[in-house]
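[1] okay, predicted coordinates and the sequence, questions at the end:
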Amino acid sequence: MKQFLCAALLVFSVGWAQQNPSAVQQALQQAQAALEAGRLNEAVQGFEAVIARDFTNYTAHFGLGLALYRLGDLRGAAFEFTQLTVLDPSRFEGWFNLGVVRDRQGQAAEAAEAFGKAIEVGEKANLGPTDLKPAYVGQVKALRAQGQHEAAAGAARRGLEKLPGDPDLTVLLADSLVRAGKPLEALPLLYQVLGRDPSNVLVISQIADIYVAQGLPQRALREIDRGLEAAQDNAVRAQLLLKKSSLQQGRDQLASLQEAVRLDPKLWTAQYNLGVARLREGNTRGALEAFQSAYAQNPDDPRILLGLATTYDRLGQAAEAGRFAAMAARLSQGNERFEALFLQGKSAYTLRRYGEAVELLSQVTQQRPDNAEAWFLLGVSQFNLKDYAAAAQSLERAQSLAPSAATAANLGAALYSAGRYSDAERVLSQAVALDGRNPVAWYNLGLALRSLGRTAEARRAWQRSAELGYAPARELLR
């Protein structure tokens, strides 16, 4: 888009200079020279000076809009290109450039309207189809951005009437039809493009998706394989293998991903997916290598950060797990964010930062109340902070969600520490019944029994704890 805009400026500014010899011509030429040399602030000042003398100067507004656009001042650029549509609403470039800026601003409806107007005035001015193509493409994309896929398909068809067989517009039409729920209408269009470009990744991916949706995954794989046979460029082959891997499982998926990263080590999505696949297979070290490669290419993607946090957690490297989990939590939303917060909280617990662990895990349990492990870690963190009542409540919730001997043993300890001796005795009896080789559970059971006045039973519990090697129990038996 930027190249097109600059070329338009050169064409139209020359025409202006030939037709308007005046005192401001030198100032206009100086501003234009500054723009072409990349001295954007100087260009802005120069064009503004011309406009101050002659507000109706079309070329000055055009140049100022381009300079502001290149400086990233989209609001200022939009204002200037709007002035072009007011000064001469019959000229294509004003409407087109306004559409480009509105698109960059995320104002899809306004962009579609501006591109549509550009097409209308361009056709009236008998501009060639090639000159109008960017407006056709821009209008289709702006309509798609609004979810108006039927309208986008119509706009693409109108463009194809002027540019029959154009591959870009054909692909946009096919994609719009797919999004509009008409994939079978899109299929012949995609094959039309594929006939000219047999290794087109986007087209092959669309065709594969259509066949998968029709319950024909093997045919989808065969189409991808034909693309791989036709592709000469390693980067293209890597992207096709990445697509192929999404339709595979197990060893076949791993093989495709490994070949993709071999062909194009910079394809971070393949590296990331390889990390996920290796993690699923239990190859934690291999997963770490893949995630690190993806991170080197794209360090701000929250999925990669979460993958690294998960891998470091499985490797028992709590500090690294917490570091990457914190970065992932800042950049992610929804389920990914709470998964990152959980790993961050788990890391804090492991590193004995119990206050931080309670803060993080409380957020997780509030939003994901069915996460038993989060409740467990929250409870043992609260226990270490001597908040025994809260610890008992959290561990009770964990035990109700996923009963286990370990959770029962910790819950019993919390109940005992909170002074709930009868409840502690009941839960700890369950814990030793589930796992008779837990010396700490036997020890705590003895403490609860003693508090209930059942001394003989307490000594038998401590005896069992001592037999299992727990020194504090031996001390109590003396």
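    Structure received.

[2] use CA for all of it now, contacts and neighbours both
    Noted.

[3] all helices for the stretch 351-478 of the chain, in order.
    354-367, 372-384, 388-401, 405-417, 421-434, 439-451, 455-467, 471-477 (DSSP state H, counting those that start in this stretch).

[4] tell me the buried residues in the third one?
    The reference is to helix 388-401. For helix 388-401, the buried set under the neighbour-count rule, 16 or more other C-alpha atoms under 10 Å, comprises 388-399.

[5] next, count neighbours for the nearest residue to residue 367 once chain neighbours are set aside.
    Spatial nearest neighbour of residue 367, excluding adjacent residues (C-alpha to C-alpha, 6 or more residues apart in numbering): residue 338 at 7.9 Å. Neighbour count of residue 338, defined by other C-alpha atoms under 10 Å: 22.

[6] ok, the one 3 residues further on next?
    Residues lying near residue 341 (other C-alpha under 10 Å) number 28.

[7] what sits against it?
    Contacts for residue 341 (C-alpha atoms under 8 Å, 6 or more residues apart in numbering) come out as 325-326, 329, 360-361, 363-364.

[8] alongside the first one, take a look at this:
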Amino acid sequence: MASKDFSVEFVAKDLLGLDVDALRLQDPVSLQEQTARALEKRYGPSKGKITVELQPSGKLRVTYRAARVDDRAEQLHRRGIAAAKRKDLKQAIQDWTAAAQLNPSEPKYFFHAGVGYFEVGDYEKAAANLLQAIDLCAFHHKALLVLGTLYLKLRKLDKAERFLEAAVEIAPDNALGHLNLGAVYSVERKYEQGIREFEQAIRLAPDDPRPYLGLAKVHSLLGQTERAEYYYRQVIKLDKAGVLRQQAQHNMASIRAERGPTQEEMLALRRTAAAARTSERPVRGTGLAGEETLPGRNWPADPARFQGTDPDSLFASGYHAYLNLDYVAAADFYAGYAVLRASDPAGWYTLGEALLRKGDLIGAARAFRKAVELDEQPTYLKQLGLVKLLQGDFATAKATLSRARELGKRDSVSNYLYGRCLAAEGNFADAIIALEQAIRSNRNNLAARLELSKALLENDELDLALQRLDELLSIPVDSPVKDEAAILREEVLARKEKQRSF
């Protein structure tokens, strides 16, 4: 049985620089020679026979044919395909390798062997076989795509970019090629190019959630949070398997937490915490079962209430309510999601966020702790530490935030919270270090500047405290924090005057 030839279509104008009418005047031999030279110049030499046919659409159909055909090799190749369909990759690789040994001029044997080795994780042999396929047929876009993907996986980005760019140039309708090239550009911080490739992947495969996730991550890195959230919502809508959906839910919920509470929210949360500590009644939970948070029965919600409800719809409704600052409704929906998907840490985390802003510190602490138990993410630990700090449990807050720092959470808000814990236990020297780190990470963190001034005052560094307060007050931002800073400045001046009088 004859070997099946490898064919690909090129836009004649792009490849040869000639329009269709001019090409139709070419004799077949001349057209074939021009095409072969153009392909070699662009992609390198090929070792088989190339035939060219001008299509009515204006495209050139280029067919690669191996230098020879071996019937025994073809039989082994077909047997390898059958083994691969049975998921017997070991046998498939053996058959394809044997076929390549019988007829080393046929690129498809090396291509399939390379794919097989890629699937079993033997990347060195995968690369060797794929390179051999490309050496035989330089425009073998399938081999270029898999090899580029392999190098992306190995983080050899320059090679990944080169092979994937060639793959999508030859086969521009391959959505996977654009997806993987977008991933390469994103890792290389070529964000605009990455966005372009992800958008093209979406045009070609609009139901694939992966390019939406890629766009969400890029826009998040660029600080374009609204665009990022839009694409995360598309992932949640499209992903049926659930793995990408959970990642999108976690990342979407983390966007606001990464920014941390605004200065106004921080003051409101502190007032809520003070009220909660002095209240004779326990802070209420979500209220879904008409119970307090503390007893814990049917917490966070009565499961019977949500039977038959789509969890993803609950999560989406919770997110919508959260964006509209309706934290009571958001907690309601997120609680239902947490009940139905109790093993999803992102559900507990988002519930904790809603309860925190709703003023239910006890419920928020329980939700964040549940998220941490399921997945010890630094962001979850950070938010749990924030709640324990607001509750006045400085020892637990410090331990929790310290663990988050061990896991790499050292952003401005985390350092600020950790510094407050240190100051609360009287360790002002270390508190000053942590708060200065918070300010270096975000010079507009007014709360950190205020707490630093307080720590300096407690450490009897009055001149430096006054300097830091003046810096805070000079920042052109309206905030209640500055009102508190002005009062503290008067206190520092009074202390300095008192020292001079002695």
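    Alright, I've got the coordinates. Not measured: the values here are computed from a predicted model.

[9] TM-score of the superposition?
    TM-score of the superposed chains, computed with TM-score structural alignment, normalised by the length of structure 1, equals 0.51; 321 aligned residues with a C-alpha RMSD of 5.2 Å.

[10] about what we covered before: in structure 2, which of the contacts of residue 341 of structure 1 still touch?
    Contacts conserved in structure 2 for those, counting by both residues aligned by TM-score structural alignment, their matches' C-alpha atoms under 8 Å: 360-361, 363-364.

[11] which one of these has the most neighbours?
    residue 361 (29 neighbours).

[12] alignment lookup: it to structure 2.
    Counting by TM-score structural alignment, residue 361 of structure 1 lines up with residue 435 in structure 2.

[13] got a list of what its match touches?
    Residue 435 of structure 2 makes contacts with 415-416, 419-420, 448-449, 451-452, as judged by C-alpha under 8 Å, 6+ apart.

[14] swap in 7 Å and give it another go.
    415-416, 419, 448, 452 (C-alpha atoms under 7 Å, 6 or more residues apart in numbering).

[15] please, where are all the strands along the stretch 101-250 of structure 1?
    Taking DSSP state E, counting those that start in this stretch, the stretch 101-250 of structure 1 contains no strands at all.

[16] and the buried residues of helix 388-401 of structure 1 as TSV, adding distance to residue 107 of structure 1?
    Shown next, in TSV, are those (distance: C-alpha to C-alpha, whole Å):
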residue	distance to residue 107 of structure 1
388	54
389	53
390	50
391	51
392	53
393	50
394	48
395	50
396	51
397	48
398	48
399	51
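
[17] ok, so of those residues, who is nearest residue 172 of structure 1?
    residue 398 (51.2 Å; C-alpha to C-alpha).

[18] what's that closest one in contact with, if anything?
    Taking C-alpha under 7 Å, 6+ apart, one finds 372-373, 375-376 in contact with residue 398 of structure 1.

[19] got a winner among these for most neighbours?
    Tallying neighbours with other C-alpha under 10 Å puts residue 375 at the head of these, with 28 neighbours.

[20] ok, now how distant is the closest residue to residue 353 of structure 2 other than its chain neighbours from residue 405 of structure 2?
    Residue nearest to residue 353 of structure 2 in three dimensions, not counting chain neighbours: residue 364, with 6.8 Å by C-alpha to C-alpha, 6+ apart. In this view, residue 364 of structure 2 and residue 405 of structure 2 are 21 Å apart by C-alpha to C-alpha, to the nearest Å.

[21] same question, residue 202 of structure 2
    Residue 202 of structure 2 sits 38 Å away from residue 405 of structure 2, going by C-alpha to C-alpha.

[22] repeat that for residue 192 of structure 2.
    Relative to residue 405 of structure 2, and taking C-alpha to C-alpha, residue 192 of structure 2 is found at 32 Å.

[23] neighbour count winner among these two?
    Between residue 192 of structure 2 and residue 405, counted using other C-alpha under 10 Å, the more crowded position is residue 405 (18 against 13).

[24] beyond the host helix or strand of the more buried one, next helix or strand please.
    Take DSSP states H and E as the rule and residue 405 of structure 2 turns out to sit in helix 394-406. Moving toward the C-terminus from helix 394-406 of structure 2, the next helix or strand (DSSP H and E) is helix 412-424.
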